[in-house]
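K.L.:
Any chance you can model this:
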Amino acid sequence: MTPPGVTRASYGAGEHYAHDLVRQEAEALGAIAQVDAAGNLYLTLPGRNRSLPRIVMGSHLDTVPHGGNYDGAAGVVAGIAVMADLVEQGAVPSRDLVVMAIRAEEAAWFPLSYPGSQAALGLLHPTALQARRSDTGKTLAEHMELAGFDPEAVRRGTTLINARDIAAFVEVHIEQGPRLLALDAPIAIVSAIAGGFRYVDARCFGAYAHSGAEPRFSRRDSVLGFTDLVQGLETEWDLLERDGLEATITFGRVESDRTQHGGSRVLGELGFTLDVRSEEQAVLDHLHQRIHTLQADIAAKRNVRFEMGQKSVWSPARMDAGVIQRLEASAAQLQMQPHRMPSGAGHDAAAFAAAGIPGAMVFVRNEHGSHNPHESMRPEDLDQAIHLLVNFVTSFDER
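P.N.:
Got it, this is the predicted structure:
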């Protein structure tokens, strides 16, 4: 335990413990457990016709540092609960039901998008194995090997599943924003997952100077240059919303060198992170171009210089219309009326969609946001998602 909250590092002791725990619960229900070369866990409840493409559901079990109880884990628990419900009813699904516990979804540990899912699908680029974990400095490959897995098999693209063997992938996840709270709704069906780009080591360079002696005409103030960038992107955000387009723009960290800054100095260097997201690739492309244009204009006006550093990118993912329709039909049978909404945060379901696997997500209402110790999902809301998935599985071949 690492109070406050919950910390289960990717390929760390807490994630291993969580995998062992859900494995024990599923095996007690009669599920067959398998682990792939990257450590992803597959818990299979055999169906009547095991040759049919499988229904896969699940999520991740790692957390951000000092996160909450439900981000990721709720989706794995929901899958196990679906199994338990089917076993209790004596109902055998028409095809195999697989619950996945996926490794390493949280980019707080490795600067990668969905490495566990990518490895599961044989799509993890070999260079990703050299990414280093933020706290240990060890590479992804080293952490896999230390845990008893096989990074060389991952490098070769060895898998236990492939796209043609999956009829549908469904991920249950807490909503990480306030929309369901505002709607007073327990669940929603996700229509798309935002893509985005991120700079984690951007800098604005000016020149240090005496606060009283340096006149305005000769100042090269990195704070003012950075502020102009913030204001310029805020204006762009206003214009997008005016046109009915959604995006998020976040400056997550702003910092200066404490040995250099002071109350009587013009700040000569400032570091920051920038995270931009949208479900529309055209919006992302537009904002990326505007960032460069704004920086050029600010550099000329303020006599400062921007260096953005390495850029990480992930693509938007549309959820499958057919799977969404099946979920909505199941909801109607249960007299549920879930809303459709996009996800601004990334999820493993995006990696499955990118691989051409029909998939969708179910959001569960959650108070106090996510990635913090105060996540607050109501059990009765998760129960609605579980009932929805039981109906989805048992009626899959009827539609």
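K.L.:
hey, let's count contacts and neighbours off CA atoms from now on
P.N.:
OK.
K.L.:
Now residue 390. Nearest residue, chain neighbours left out?
P.N.:
Spatial nearest neighbour of residue 390, chain neighbours left out: residue 82 (5.6 Å); criterion: CA to CA, 6 or more residues apart in numbering.
K.L.:
Which element, helix or strand, includes that neighbour?
P.N.:
Residue 82 is located in helix 73-89, with elements delineated by DSSP states H and E.
K.L.:
For stretch 162-173, which residues meet the burial criterion?
P.N.:
166-173 (16 or more other CA atoms under 10 Å).
K.L.:
do the same with stretch 36-52
P.N.:
For stretch 36-52, by 16+ other CA under 10 Å, it's 36-47.
K.L.:
Stretch 334-346 now?
P.N.:
337-344, 346.
K.L.:
doesn't residue 388 make contact with the residue nearest to residue 390?
P.N.:
No: using CA atoms under 8 Å as the test, residue 82 is too far from residue 388 to be in contact (9.3 Å).
K.L.:
hang on, the earlier thing: could you dump the buried residues of stretch 334-346 to TSV with secondary structure?
P.N.:
Shown next, in TSV, are the buried residues of stretch 334-346 (DSSP: H, G, I helix; E, B strand; the rest coil):
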residue	secondary structure
337	coil
338	coil
339	strand
340	strand
341	strand
342	strand
343	strand
344	coil
346	coil
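K.L.:
Just to check, residue 320 is in contact with residue 356?
P.N.:
No: the criterion here is CA under 8 Å, and residue 320 misses it with residue 356 at 9.4 Å.
K.L.:
In terms of packing, which of those two has more residues around it?
P.N.:
The neighbour comparison of residue 320 against residue 356 (other CA atoms under 10 Å) goes to residue 320, with 20 against 12.
K.L.:
Would you mind measuring from the more buried one to residue 396?
P.N.:
Counting by CA to CA, to the nearest Å, the gap from residue 320 to residue 396 is 15 Å.
K.L.:
again with residue 222
P.N.:
Distance of residue 222 to residue 396, given as CA to CA: 58 Å.
K.L.:
neighbour-wise, which of these two wins?
P.N.:
Taking other CA under 10 Å, residue 222 and residue 396 do not tie; residue 222 has more neighbours (28 against 19).
K.L.:
tell me the contacts of the more buried one?
P.N.:
By CA atoms under 8 Å, 6 or more residues apart in numbering, the residues touching residue 222 are 204-207, 267-270, 304.
K.L.:
filter those residues to the buried ones?
P.N.:
Buried members of these, scored by 16+ other CA under 10 Å, are 204-207, 267-270, 304.
K.L.:
mind giving me JSON lines with the contacts of residue 222 and columns for distance to residue 256 and secondary structure?
P.N.:
Output for those, formatted as JSON lines (distance: CA to CA, whole Å; DSSP: H, G, I helix; E, B strand; the rest coil):
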{"residue": "204", "distance to residue 256": "10", "secondary structure": "strand"}
{"residue": "205", "distance to residue 256": "11", "secondary structure": "strand"}
{"residue": "206", "distance to residue 256": "12", "secondary structure": "coil"}
{"residue": "207", "distance to residue 256": "13", "secondary structure": "coil"}
{"residue": "267", "distance to residue 256": "8", "secondary structure": "coil"}
{"residue": "268", "distance to residue 256": "9", "secondary structure": "coil"}
{"residue": "269", "distance to residue 256": "7", "secondary structure": "strand"}
{"residue": "270", "distance to residue 256": "5", "secondary structure": "strand"}
{"residue": "304", "distance to residue 256": "15", "secondary structure": "coil"}
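K.L.:
now the other sequence, so there's something to compare against:
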Amino acid sequence: MTDPLSHLDSCIAEVWEFLERIGHETTDSPGITRAAWSRNDEIAADGVRIFARRHGLQVLNDAFGNIQLLLPGVDPATPCVTTGSHLDSVPHGGNYDGLAGIAAGLAVLAAANADPASRTKPFRVVAMRGEESPWFGTAYLGSRLLLGLSTLDEIGDLVRSDSGQSLRHHIWQLGYPRTVEAVAPLLNSDLVTSFLELHIEQGPLLEADGIPVGIATAVRGNVRFPDARCIGAYGHSAALPRRFRRDAVLAVAELALGLDGFWKDRIARGDEDFVFTVGKFSTDAVLHAMTKVAGEVKFSLNIGAAAKTSLDEARALLFDLIKGIGKDRGVTFELGREVGTPPTPMDGQLIALIEDAARPLGIATCRMPTVGHDAAMFARAGIPCAVLLIRNANGSHNSEEALDRRDFAAGVHVLARAMHRLPQPTGSR
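P.N.:
Have a look, this model is predicted:
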């Protein structure tokens, strides 16, 4: 009996070269930029298709530009163990956020196809569009369309931030649906027996603890206000006593510090899961001046937690703070639209399976919550999910993102062993 993983190392070496090439071709100094449904996004998609066809894999494009890859002997209607991630990046971000998970799946399928006994394994890789939220103001667009959680009628009019054009326009501009080719089916719990997503860790914990592989316990939910404002009144900085000021800068600063105090309290109680960010904070460039009290601030709020109770408590505190600060400082808060997703626990049996796959390889793992990934949408569709997090220096969503080739290889080995150990549908080999 042959070893289905005997070709894995050579396939990992080849996909690493693929990763580096796509990074080079989509460089946008500093870092790389692959806007969702853009030319650079399509460069990465074309690279995936070329690699897959060179290794004899089936390539199916859906009507939205997502790609499904299967072994040559697998009917697309077969329930499959599925892996993959997203093609796009944040503006001037790193090369591995998303794309490393697709490359890992390519290595697993290419290695399986090199083994005659594994060519009908029910494995699927998905390369998805639009996971990152900066482009259309909300996340997971590709996976939502892929899984039928959203339709193009519902979200097609969303406008991409850099182009001013709609999502529908960008999909059609790239030529989807491609009617000359078979169109991949929408996925659901009948076609996906489980979803395992490999992704770089986007924080410092694995690097700090010297652990190459993390396993997510949950995908953090979030409460977000992308376009909030605080409105006060402009005034002379030297002539206006404090009691007459309606200072929008200090009001938003007080709001941020109030939520930061909640965060510190969570940590003091042993809860390291909660996070809070003011990602945007700006006064009006036309009206502000060093000698003026600021009358308006535009800002964003992003509250995240793996426990719904933490999100609910923070959201309630937010509105209490706004009420008190508004009354005390004579300002008005307009939070604008609220978006977000609920916390999503990962599947306990899959977590244990991944730990069992790593142990014989001598690869240390740890359990930890993670940030938003497409796996959350698969879980929402009723599919058992797990996320493997690979140690990554310098964090993510920045141009200094880094990934060690050895850590990537370790993660792919764990992923491959987990996929091969999962129960297979009746009739598959």
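K.L.:
Number of residues surrounding the counterpart of the residue nearest to residue 390 of structure 1 in structure 2?
P.N.:
When structure 2 is aligned by TM-score structural alignment, residue 82 of structure 1 is paired with residue 108. Residue 108 of structure 2: 28 surrounding residues under other CA under 10 Å.
K.L.:
Now do the contacts for residue 108 of structure 2.
P.N.:
With CA under 8 Å, 6+ apart, residue 108 of structure 2 has these contacts: 8, 11, 412, 416.
K.L.:
preserved in structure 1, out of those residues?
P.N.:
Retained contacts for the contacts of residue 108 of structure 2 in structure 1, judged by both residues aligned by TM-score structural alignment, their matches' CA atoms under 8 Å, are 412, 416.
K.L.:
what do we get in structure 1 for residue 321 of structure 2?
P.N.:
That one, residue 321 of structure 2, aligns with residue 294 by TM-score structural alignment.
K.L.:
To clarify, my last question referred to residue 253 of structure 2.
P.N.:
In structure 1, residue 253 of structure 2 lands on residue 227 (TM-score structural alignment).
K.L.:
buried sites along the host helix or strand of that match?
P.N.:
Under the criterion DSSP H and E, the helix or strand holding residue 227 of structure 1 is helix 222-242. Along helix 222-242 of structure 1, these residues count as buried under the neighbour rule (16+ other CA under 10 Å): 222-226, 228-230, 232-233, 236-237.
K.L.:
can you count the residues close to residue 373 of structure 1?
P.N.:
Counted by other CA under 10 Å, the residues lying close to residue 373 of structure 1 total 20.
K.L.:
distance of the alignment partner in structure 2 of it from residue 410 of structure 2?
P.N.:
Matched by TM-score structural alignment, residue 373 of structure 1 corresponds to residue 399 in structure 2. When distance is defined by CA to CA, residue 399 of structure 2 is 24 Å away from residue 410 of structure 2.
K.L.:
again, but for residue 417 of structure 2
P.N.:
Per CA to CA, residue 417 of structure 2 is found 11 Å from residue 410 of structure 2.
K.L.:
Kindly report the same for residue 31 of structure 2.
P.N.:
25 Å.
K.L.:
Residue 258 of structure 2 now?
P.N.:
42 Å.
K.L.:
next one: residue 245 of structure 2
P.N.:
Residue 245 of structure 2 is 58 Å from residue 410 of structure 2, by CA to CA.
K.L.:
Next: residue 157 of structure 2.
P.N.:
For residue 157 of structure 2 relative to residue 410 of structure 2 (CA to CA), the value is 41 Å.
K.L.:
same question, residue 13 of structure 2
P.N.:
Taken as CA to CA, the span from residue 13 of structure 2 to residue 410 of structure 2 is 12 Å.
K.L.:
of these two, who's got more company?
P.N.:
Neighbour totals were compared for residue 13 of structure 2 and residue 410, and residue 410 leads with 19 against 13 (other CA under 10 Å).
K.L.:
can you name the farthest residue from the center of structure 2?
P.N.:
Largest separation from the mean C-alpha position in structure 2: residue 239, at 48.8 Å (CA atoms, centre = their mean).
K.L.:
so who does the aligned partner of that one in structure 1 touch?
P.N.:
When structure 1 is aligned by TM-score structural alignment, residue 239 of structure 2 is paired with residue 213. Going by CA under 8 Å, 6+ apart, residue 213 of structure 1 touches no other residue.
K.L.:
Just to be sure, residue 213 of structure 1 is in a strand?
P.N.:
No: using three-state DSSP, the assignment for residue 213 of structure 1 is coil, not a strand.
K.L.:
And it, how close does it get to residue 220 of structure 1?
P.N.:
For residue 213 of structure 1, the distance to residue 220 of structure 1 - CA to CA - is 13 Å.
K.L.:
where along the stretch 301-429 of structure 2 do the helices fall?
P.N.:
308-329, 348-358, 375-380, 405-421 (DSSP state H, counting those that start in this stretch).
K.L.:
Centre of the chain to the last one, how far?
P.N.:
Computed by CA atoms, centre = their mean, to the nearest Å, the separation of helix 405-421 of structure 2 from the middle of its chain amounts to 20 Å.
K.L.:
what's around the residue nearest to residue 195 of structure 1 when sequence neighbours are not counted, how many residues?
P.N.:
Nearest residue to residue 195 of structure 1 in three dimensions, chain neighbours excluded: residue 316, at 3.7 Å (CA to CA, 6+ apart). For residue 316 of structure 1, the tally of surrounding residues (other CA under 10 Å) stands at 24.
K.L.:
Need the counterpart of residue 316 of structure 1 in structure 2.
P.N.:
Under TM-score structural alignment, residue 316 of structure 1 pairs with residue 343 in structure 2.
K.L.:
thinking that match is in contact with residue 309, fair?
P.N.:
No: with contact defined as CA under 8 Å, residue 343 of structure 2 does not count as touching residue 309 (9.9 Å).
K.L.:
quick one: contacts for the alignment partner in structure 2 of residue 306 of structure 1?
P.N.:
Residue 306 of structure 1 maps onto residue 333 in structure 2, with residues paired by TM-score structural alignment. By CA under 8 Å, 6+ apart, the contact set of residue 333 of structure 2 is 228-231, 322, 326.
K.L.:
Residue 333 of structure 2 and residue 319 of structure 2, how far apart?
P.N.:
10 Å.
K.L.:
Next: residue 107 of structure 2.
P.N.:
Residue 107 of structure 2 sits 48 Å away from residue 319 of structure 2, going by CA to CA.
K.L.:
Sounds good, over and out.
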